[in-house]
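Undergrad: missing the sequence, but the structure's below:
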C-alpha cells in the first residue's frame, strides 16, 4: 500500500455524514468494513492488514463505516436503519468520490443492501463480489441459509450483558474456529468491533428483517461469490442459493470452517478477486450488440392452482418446446428457461419480434397467452448466459406488457422501420431501477 488510507466524509440528510477510508490503486471496489469493525482498526490486525494491503495492489479499496460506527455519525436514538438507508449511504459515498459504477462488495450481513442496490440501481454497479454472506440471515421454514439458532442465542447473551457494549470476541469460535485460541486476535476484535448494545441490536434487527431472496434473479451485474464450506456464521446453503438464483453468478467454495476472510486461503481469494475485478476471466470478456426478448405465460399462478400437477408439467413442456422452436426458426438462442418464462437473444430486432409473434400464435392454440418485451443493447456474454443493463431493461419492458402484447423500447421500434410490423406508441413508463421515463411501443 503506497500511502496511509485517506479519510473522507459523504454528506447525508439532516446534517449526518458517512465516513470512509480509501487506499490502493486500480479499479474501485467499495464496501462496508464488515460487521461492527471500523475502518480505523482494519490495519491493526496483522492478517487483515496484509489482506487489505494485497487488495490495494490491484484495486482502489473504499471501506465505509456504517452509521453509529467509526468515522460515521451516530444513529438517532431508537432508530433502526433500513435497506433503503444503507443503499442511500452507499450511493452518497459513491457520489462524493465521483464513482459512476464501481465494483461493489458485500460481506456477511452487510450484503442485503448491496444486493438490493444491484437491483434498484443496476447502472451504478459494474460487478458484485459477495463473501461469506447470505441473502437472508433469518430463520424460515425450509430455509437452510440463515444463521443457526445457537448463534442467535449467543448474540442475545452478548446484547444483554449489563453496562457493556457488544464486542465480538466471545463469538470468535464461530467466526474463526481455527484461530479461536489466538489471544491477540480476540483482543483486537474486542476493541475493533466495540459498539453500543443499541447500535448492534439495531443492525442485527435490520439484517434479520431483510430478505432479498426474491430479487436475486433480477441482478444483472457479473457476480463472484466466495464462501467457506463449513461457515457457521453464514451457512454455505445461502451462497449456493445465490449462485443458483443470480444469473451467471460464479461460486468458489473453500474447504474451511472460518467465516472471516483473512484467516485462510488468502492468496486464492485475492487471486480470484483480482481476476474478477480486472475482468481477466474469459467468461466475462466478450460483449456484443444484441436484442434480448423476454416472454412469460400470463396468469400462470391462477392456472397452476387450477391445473393438476401432471397437466401443468406437460403444458410447461409444450411451452418450452414452442419457444425453442420459434426462437431457433428466427435465428435466435434461448439463454434461460425460468419456469413459465424465457429469455432469448437475437442478432436483429426483427427476428426477435418475429419469434415473439410466432410464440404467441402457437401457444394461443393451446389456450395460453403470453406477454413479451424486447430491447437492444450491449450484452455481456458469460458462457451460455448473458448479463448487462440491456438485459435488465428487457425484463422491465416485458413486465409492462399485457396479455397477448409485445412491447419494445423506442430503439427497437426505430430499427423496425421498413419491416412488415405495425408499431404504435404504448406510452411513457417508469421502469423499476432505471432512471427517467421510457417510451414503449406496441408491436403487432
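TA: On my side now, so go ahead. This structure is a prediction, so every number in the text was calculated from the model and none was measured.
Undergrad: okay, CA-based contacts and neighbour counts for the rest of this
TA: Noted.
Undergrad: which parts of the helix or strand where residue 358 lies are buried?
TA: Element membership for residue 358 (DSSP states H and E) is helix 349-364. Within helix 349-364, the residues scored as buried using 16 or more other CA atoms under 10 Å are 349-360, 362-363.
Undergrad: which element follows that helix toward the C-terminus?
TA: Counting by DSSP H and E, what follows helix 349-364 is strand 370-382.
Undergrad: hang on, the earlier thing: which other helices and strands contact the helix holding residue 358?
TA: Applying 3 or more CA pairs under 8 Å, 6 or more residues apart in numbering; DSSP states H and E, we find helix 349-364 packed against strand 286-297, helix 309-329, strand 370-382, strand 406-409, helix 410-415.
Undergrad: between these, which gets nearest to residue 303?
TA: helix 309-329 (8.3 Å; CA to CA).
Undergrad: Excluding its own residues, what touches that closest one? List them.
TA: 304, 333-334, 337, 339-340, 342, 344, 352, 355-356, 358-359, 362-363 (CA atoms under 8 Å, 6 or more residues apart in numbering).
Undergrad: again, 6 Å this time
TA: 355, 359 (CA atoms under 6 Å, 6 or more residues apart in numbering).
Undergrad: between it and strand 286-297, how many degrees?
TA: In terms of direction (axes from the mean of the first three to the mean of the last three CA atoms, to 10 degrees), helix 309-329 departs from strand 286-297 by 140 degrees.
Undergrad: And here is the other one:
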C-alpha cells in the first residue's frame, strides 16, 4: 500500500523564520530534535509517526534536504514564503508523502532523543542503554543521513528554472549542526566497535533482522570512517572482516558483550544522619529537564526527604537515587527545597554509593509536625527552572520505552519494519533487553 500523505502548514514569522508545522506537539522530553543545515527538525516520540516539523532560519541551505524530506511542493512553498514576492503566499497548507530520507531522519532524531531522555531506572526496572553502542549506531545513521547536513557533497539539488531555487553551492562547515559529526561519534565510542563486530560475527549465519541490522550499521561505520580519513586497529579489523567475513564465532548475549563495569547495590552505605527525632518524611519531584542524563535514576520515587529534630535544631536530609553510571565526584548536583511557601534554598548533594545525599538546617515553628515541602533535584547552570507538573507525560514515556524493549525481543531491521522503520529497536535496546542487572 502506498504511503498516505499528511498535511503540513508552511508559514513565515515576522522575524523571517519559515516554519513547517506537522501534527503533534509536546514538552521538550517528548520531542526528538535534530539540528540540520539551516534548520531544526522535530518529531513527537509519542503517538503515530508524522512528518517532521521544521524551524528554518536559512532557507537556501535547507533546500538541499527539504525536497527529499517533505517533497517538492513543500520545498517550493517554503521558498515562496521566504522570498515574499508579490502575489505569492506567506502561508499555505501542503500535503507531504513520507520519504526514505524522512524515515531515516526520524530514526536519527529518535536516537538522539534516547541518548538524552531515556528514563533509565533501577527502581522502575528500565535498563540503561549502553552509550557507546548507541553512539556507534548514531554515527552510522548520521552518515546515512548526510544529505541533511552541509558539506556532504551529495544529494544537493538545483531546481533552477523548474522549481525556482537558486544554486545551493558549497556551504562548508557550520557550527549550528552538532548532530552532523559522524566521525566524532565513531572516535568517541570506538571502544564498542570490537564487541559490536563480535556480535555481528556470532549472528552472521542467522537470517534474523538483527543480523542484517548489525551488518548495515557496521558497513555504514566503515564508510563514514573512510570518508573522514579515520584509521586505527579497530577500524582496520572491521574493514578486513567486512571484505572477508570468515567463520562465525561462538554466540554470546549482547548484554554480556557490552556489560557495564561494577554492579548496582541499591541503598548501600550508612545512613547520612543517625539519632534525632523524626518529624516528617516525604517524596520530591524528579523533573528530568533540570539535569543532564546519567546522573539521577528516572523513577518518580527517586527523590525523598526527611526532617529530624536534633535538640533545638531542625535538620533536613535529601536522598536522591543515583543513575547507575553517575560519576562518583565532579558533578555539582543540588536539591532545591521550599518549606511552608518560604524562599527556595539550594542544598549541595554528594555521591554516597548509589545515592546523592545532602542536608541543611531549617527554621521551623516550634511543634511543627507536617511541614509543606517542595523538593526537586537540579544541576546549577543547566537547570531551566521548575515547571508545571509533567508526571503524566513522564509516565507515557516510560510506557513507550517498555513497549520498545518488548519489541527488542523480536526485532526487525528498520528497512523492513511494518511502518516507515523509524521506530524499530536500536541495537542498544536489543542489548539492554538481555541485561540481567535489571
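TA: All right, it came through fine. As the structure is a computational prediction, the values presented were derived from the model and not from experiment.
Undergrad: Work out the TM-score between the chains.
TA: Once superposed, the chains reach a TM-score of 0.27 (TM-score structural alignment, normalised by the length of structure 2), with 206 aligned residues with a CA RMSD of 7.7 Å.
Undergrad: follow-up on the earlier one: between the helices and strands packed on helix 349-364 of structure 1, which one is closest to residue 94 of structure 1.
TA: strand 370-382 (23.8 Å).
Undergrad: Hey, what's the angle from the closest one to strand 286-297? Just curious.
TA: 160 degrees.
Undergrad: In terms of secondary structure, what does strand 370-382 of structure 1 contact?
TA: Strand 370-382 of structure 1 sits against strand 286-297, helix 389-400, strand 406-409, with contacts defined as 3 or more CA pairs under 6 Å, 6 or more residues apart in numbering; DSSP states H and E.
Undergrad: okay if I get those as a markdown table plus mean neighbour count?
TA: As requested, those are exported to a markdown table (neighbours: other CA atoms under 10 Å):
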| stretch | mean neighbour count |
| --- | --- |
| strand 286-297 | 22 |
| helix 389-400 | 23 |
| strand 406-409 | 27 |
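Undergrad: Is it possible to get TSV of the ones you listed that adds distance to residue 428 of structure 1?
TA: Below are these laid out as TSV (distance: least, CA to CA, whole Å):
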stretch	distance to residue 428 of structure 1
strand 286-297	19
helix 389-400	11
strand 406-409	10
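Undergrad: Ok, which of those comes nearest residue 88 of structure 1?
TA: helix 389-400 (20.5 Å).
Undergrad: which residues are contacting that closest one?
TA: Under the criterion CA under 6 Å, 6+ apart, residues 372-375, 377, 431 lie in contact with helix 389-400 of structure 1.
Undergrad: And the lengthiest helix in structure 2, what's buried?
TA: When structure 2 is scanned for its longest helix (criterion: DSSP state H), the result is helix 209-228. For helix 209-228 of structure 2, the neighbour count (16+ other CA under 10 Å) marks 209-225 as buried.
Undergrad: any idea of the angle the helix or strand that that helix is followed by forms with helix 209-228?
TA: Next along the chain after helix 209-228 of structure 2, taking DSSP H and E as the criterion, comes helix 233-243. Inter-element angle recorded for helix 233-243 of structure 2 and helix 209-228: 120 degrees (by the same axes, to 10 degrees).
Undergrad: I'd like the next helix or strand past helix 233-243 of structure 2.
TA: helix 254-257.
Undergrad: buried set for that following helix?
TA: Of all the residues in helix 254-257 of structure 2, those buried under the rule 16+ other CA under 10 Å are 254-255.
Undergrad: What is it packed up against?
TA: Using 3+ CA pairs under 6 Å, 6+ apart, helix 254-257 of structure 2 is in contact with no helix or strand.
Undergrad: which residues in the stretch 101-250 of structure 1 form helices?
TA: 111-120, 149-159, 172-175, 183-192, 197-209, 236-245 (DSSP state H, counting those that start in this stretch).
Undergrad: any chance of the helices and strands packed on helix 349-364 of structure 1 in a markdown table, plus distance to residue 7 of structure 1?
TA: Rendered in a markdown table, the data for these read as follows (distance: least, CA to CA, whole Å):
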| stretch | distance to residue 7 of structure 1 |
| --- | --- |
| strand 286-297 | 36 |
| helix 309-329 | 53 |
| strand 370-382 | 35 |
| strand 406-409 | 43 |
| helix 410-415 | 44 |
